[in-house]
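Below are the sequence and a predicted model; questions follow.
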Amino acid sequence: MQLGRETLQIEADALLALKDRLNGAAGVRFSEAVELLRNCTGRVVISGIGKSGHIARKIAATLASTGTPALFVHPAEAAHGDLGMVAQDDAFVAISNSGETAELMAIVPIIKRMGATLIAMTGHDNSSLARLATVHLNVAVDKEACPLNLAPTASTTAALALGDALAVALLDARGFREEDFARSHPGGALGRRLLTHVHDVMRSGEQIPAVLASVSLSLALAEMTRKGMAMTAVVDADFRPIGVFTDGDLRRLIAHVQDFTRLSIADVMHADPRTIGPDQLAVDAVRIMEESRINQLLVADATGVLVGALHIHDLTRAKVI
């Protein structure tokens, strides 16, 4: 347990030291790197080998999901054909703690000759890779968390954190919004919330429970039973919703009415029901339901015609909630 705490402390200290360095000349270089990446008209290519390669893959994935087209290229594979994935308009980010990684140094001169921007992340300002870079970002740490001071631990944490800092700075500079993030994550919870529209999940056509205002309460209850939404819309002759009646209304009615045969649905409906448009986001329907404390919602088009109905279970099944 003690060694675990010491490991976390060493890595935390490394990150705090990296943060403090950004207050000085390192911060200027960081800003230069952000501008180079922001103005890159191609893609951002991240490369590294060993543990740095794993960090490079994660940074590339984070950039790609936050609005910066990025990919990972393995430096050894690049020397055997994959260098064709790098173009003149790209920015190449090379990650190496020593700054002397042979596989990177074999391809960096070619990348420089083709005109691609080179950004290096190393732990040594005077390393070969640092000297060749357009911008060098120093991710040096005092020591590794490994008791032998050998296994990449604090150094890879620092590189990963600086990669996240670049991604977040670029995200902000590009004006990246929740909607943009959702488009990159359509299978995630945020994607479902921000990309799912009411018309994607609403019940339509014969599935909509609806009766005219002139029908009896008994016929309205039969419509509710057939459609299985625990409610029915009440519509006028043009199929515009003018009221709604729910199972909850029925339970409250039973408490003080014995004879339903003389009642029409117009006598007991709630007039002016809440509605939502079919092109609105499904998450807006959730908000209306929560604010109004209702489980069903009618869907009306721009002309006011009833085109659908939503139950809270529809939104749950679509994983909007």
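Arrived safely.

C-alpha only now, for contacts and for neighbours.
Fine.

which residues in the stretch 201-321 of the chain form helices?
Remark: helices assigned in the stretch 201-321 of the chain by DSSP state H, counting those that start in this stretch are 217-227, 247-254, 265-268, 282-292, 312-317.

what's the closest of these to V168?
The closest of the helices of the stretch 201-321 of the chain to V168 is helix 282-292. By C-alpha to C-alpha, the value is 26.0 Å.

Dump the helices of the stretch 201-321 of the chain into JSON lines; add mean neighbour count and distance to P109 as well.
Formatted as JSON lines, the helices of the stretch 201-321 of the chain follow (neighbours: other C-alpha atoms under 10 Å; distance: least, C-alpha to C-alpha, whole Å):
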{"stretch": "helix 217-227", "mean neighbour count": "17", "distance to P109": "70"}
{"stretch": "helix 247-254", "mean neighbour count": "12", "distance to P109": "74"}
{"stretch": "helix 265-268", "mean neighbour count": "18", "distance to P109": "81"}
{"stretch": "helix 282-292", "mean neighbour count": "17", "distance to P109": "51"}
{"stretch": "helix 312-317", "mean neighbour count": "15", "distance to P109": "54"}
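
can those helices go into CSV with extra columns for distance to R183?
Shown next, in CSV, are these (distance: least, C-alpha to C-alpha, whole Å):
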stretch, distance to R183
helix 217-227, 34
helix 247-254, 38
helix 265-268, 44
helix 282-292, 16
helix 312-317, 20
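
Between the ones you listed, which one is closest to P241.
Short answer: helix 265-268, nearest of the helices of the stretch 201-321 of the chain by C-alpha to C-alpha, at 11.9 Å.

mind listing the strands in the stretch 101-250 of the chain by residue range?
For the stretch 101-250 of the chain, the strands defined by DSSP state E, counting those that start in this stretch occupy 117-122, 135-138, 210-212, 231-235, 241-246.

The structure to be compared is supplied as follows:
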Amino acid sequence: MKTTKYYLAAITAYTIWGFFSLVLKPIHDYPSLDILFNRVFSCSILMLLIAFTFKRKAITETVETFKSLSKAEKRKTLLLNFGGSFFLIANWFTFIFVMNHVSVKATSLAYLVCPILTTLLAYFLLHEKLSKTQWISVGLSISGCLLLSYADIMDMFYSIIIGLTYACYLVSQRVNKGFDKFIILTFHITLAAIVLLPFYPFYSGPVPTEFKFYFCIETIAILFTIFPLFLNLYALSGINSSTVGMLLNINPMIAFGLATFVYHEKISVLQVTAYGIIFIAVLVFNSHHIFAMRKKYLPIAKTPNCTQ
């Protein structure tokens, strides 16, 4: 199917992000802002090096494409890309803060709330259509999130903030078309670095000296930022933001498993039930594609040969 590669891109990105806590938790003693500063600066430097070394042609094409736009289109493009950078900064900071100072479960819940917010924003702002089955899926997701918020209302509060920032990023980038995805991502992250740079001397802590810190930061920059964000933008070029948003549920379900079995956070039956409902919601939302894939790739059973 034509959309399968976009589904695989989104699934891969969100599977990787599900394991984010494995590299974030080891440096939880460092201030959230220090982690954010180093993550963004490292990503920006790496992506600029790659862009100017291997993507010079794409940079030239991007500039020429932008120049060819009308005034209104230029204004829209700038708004989408400046807005994208802002949403990324807000999402990263709130995620790191909640992960290290509230709980892993709260960040997990955030990316359960995010698909609902993404779907609703896409429906009202982008006019993306949903089938009755997909609306049922959204209803299941909402019921699962309400169950989780009943267990801890503050987790829901933090989760809505994190989820809304990323939902806004997904929806804005769905309509940000016509440019090389890597160059666009480089612009987003570099702009984020420029915005954060003046705050660094005043809000950063002592320069870290541990090898562990820099190893984790570089792993976060390459494996948990550049690669999955690029896959995310690629997925948005082929499938609706509501679909990409719903696949985002893969991330928190993995994070929930880590919170339970690796970090031994207290898990209730209510939470297990809620995650089960949301897992079913993901299957229901994407059932049309799952059945289409099954029909295409399932081997046709051969008629038994009765002659001997």
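Arrived safely. Since the structure is predicted, the reported quantities are computational estimates derived from the model, not experimental observations.

Got a TM-score for the two of them?
TM-score for the superposed chains, counting by TM-score structural alignment, normalised by the length of structure 2: 0.28, backed by 143 aligned residues with a C-alpha RMSD of 6.0 Å.

that older thread, output the strands of the stretch 101-250 of structure 1 in a markdown table; the columns should cover mean neighbour count and distance to E291 of structure 1.
Conversion of these to a markdown table gives the following (neighbours: other C-alpha under 10 Å; distance: least, C-alpha to C-alpha, whole Å):
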| stretch | mean neighbour count | distance to E291 of structure 1 |
| --- | --- | --- |
| strand 117-122 | 25 | 50 |
| strand 135-138 | 24 | 50 |
| strand 210-212 | 23 | 24 |
| strand 231-235 | 26 | 19 |
| strand 241-246 | 24 | 17 |
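
Which parts of the stretch 101-250 of structure 2 are helices?
Using DSSP H, counting those that start in this stretch, the helices found in the stretch 101-250 of structure 2 span residues 104-125, 132-151, 153-174, 181-196, 200-203, 211-221, 227-236, 241-247, 250-261.

and R39 of structure 2, how many residues sit next to it?
Per other C-alpha atoms under 10 Å, the neighbour tally for R39 of structure 2 reads 23.

Isn't it up against A221?
Yes - using C-alpha atoms under 8 Å, R39 of structure 2 is in contact with A221, at 5.7 Å.

T225 of structure 1 is nearest to which of the strands of the stretch 101-250 of structure 1?
Across those, closest to T225 of structure 1 is strand 231-235 (C-alpha to C-alpha), at 8.6 Å.

packing partners for the closest one?
With contacts taken as 3 or more C-alpha pairs under 8 Å, 6 or more residues apart in numbering; DSSP states H and E, strand 231-235 of structure 1 sits against strand 210-212, helix 217-227, strand 241-246.

Turn those into TSV, columns for distance to S155 of structure 1.
Converted to TSV, these look like this (distance: least, C-alpha to C-alpha, whole Å):
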stretch	distance to S155 of structure 1
strand 210-212	65
helix 217-227	62
strand 241-246	62
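
Between those, which one is closest to L166 of structure 1.
Nearest of these (C-alpha to C-alpha): strand 241-246, 52.0 Å.

State the distance from A259 of structure 2 to F213 of structure 2.
22 Å (C-alpha to C-alpha, to the nearest Å).

Now do the contacts for the spatially closest residue to G163 of structure 1 that is not a sequence neighbour.
Nearest residue to G163 of structure 1, sequence neighbours excluded (C-alpha to C-alpha, 6 or more residues apart in numbering): I59, at 5.6 Å. I59 of structure 1 makes contact with I46, L160, G163, D164, A167, according to C-alpha atoms under 8 Å, 6 or more residues apart in numbering.

Next, I59 of structure 1: secondary structure please.
helix (DSSP: H, G, I helix; E, B strand; the rest coil).

Spatially, what comes nearest to F72 of structure 1 if we skip its sequence neighbours?
F72 of structure 1 sits nearest to I46 (C-alpha to C-alpha, 6+ apart), 4.9 Å away.

Mind giving me the packing neighbours of the host helix or strand of the one you found?
Element membership for I46 of structure 1, per DSSP states H and E: strand 44-47. The helices and strands touching strand 44-47 of structure 1, judged by 3+ C-alpha pairs under 8 Å, 6+ apart, are helix 51-65, strand 70-72, strand 91-95.

Need the contact partners of the second one.
Contacts made with strand 70-72 of structure 1 from outside it, assessed by C-alpha under 8 Å, 6+ apart, are listed as R43, V44, V45, I46, S47, A56, R57, A60, A61, L63, A64.

So for the helix or strand just after that strand, what gets flagged as buried?
Counting by DSSP H and E, the next helix or strand C-terminal to strand 70-72 of structure 1 is helix 75-78. Neighbour counts over helix 75-78 of structure 1 (16 or more other C-alpha atoms under 10 Å) mark P75, A76, A78 as buried.

ok, the nearest residue to L306 of structure 1 once chain neighbours are set aside to T246 of structure 1 distance?
Nearest non-adjacent residue to L306 of structure 1, counting by C-alpha to C-alpha, 6+ apart: A300, 4.4 Å away. Separation of A300 of structure 1 from T246 of structure 1 (C-alpha to C-alpha) stands at 18 Å.

Surely M253 of structure 2 and G18 touch.
Yes - applying C-alpha under 8 Å, one finds M253 of structure 2 in contact with G18, separated by 7.3 Å.

Which other helices and strands does whatever helix or strand L16 of structure 1 lives in contact?
Using DSSP H and E, L16 of structure 1 falls within helix 2-21. With contacts taken as 3+ C-alpha pairs under 8 Å, 6+ apart, helix 2-21 of structure 1 sits against helix 154-173.

Give me the angle between the helix it packs on and helix 51-65.
Taking axes from the mean of the first three to the mean of the last three C-alpha atoms, to 10 degrees, one finds that helix 154-173 of structure 1 is oriented at 10 degrees with respect to helix 51-65.

Report all helices and strands that helix 154-173 of structure 1 contacts.
helix 2-21, helix 25-38, helix 51-65.

Just the buried positions in the shortest one, please.
Read it as helix 25-38 of structure 1. A26, G27, R29, F30, S31, E32, A33, V34, L36, L37, R38.

Residues contacting that helix from elsewhere in the structure, which ones?
Contacts of helix 25-38 of structure 1 (C-alpha under 8 Å, 6+ apart): 21-22, 44, 68, 91, 117, 119, 135-138, 166, 169-170, 173-174.

Looking at the helices and strands packed on strand 231-235 of structure 1, which is nearest to I276 of structure 1?
Of these, nearest to I276 of structure 1 by C-alpha to C-alpha is strand 241-246, at 11.5 Å.

can you tell me the helix or strand for L49 of structure 2?
Counting by DSSP H and E, L49 of structure 2 is found in helix 32-54.

can you list the residues that contact that helix?
59, 92-93, 96-97, 100, 182-183, 186, 189-190, 192-193, 196, 200, 203-205, 217-218, 220-222, 225-226.
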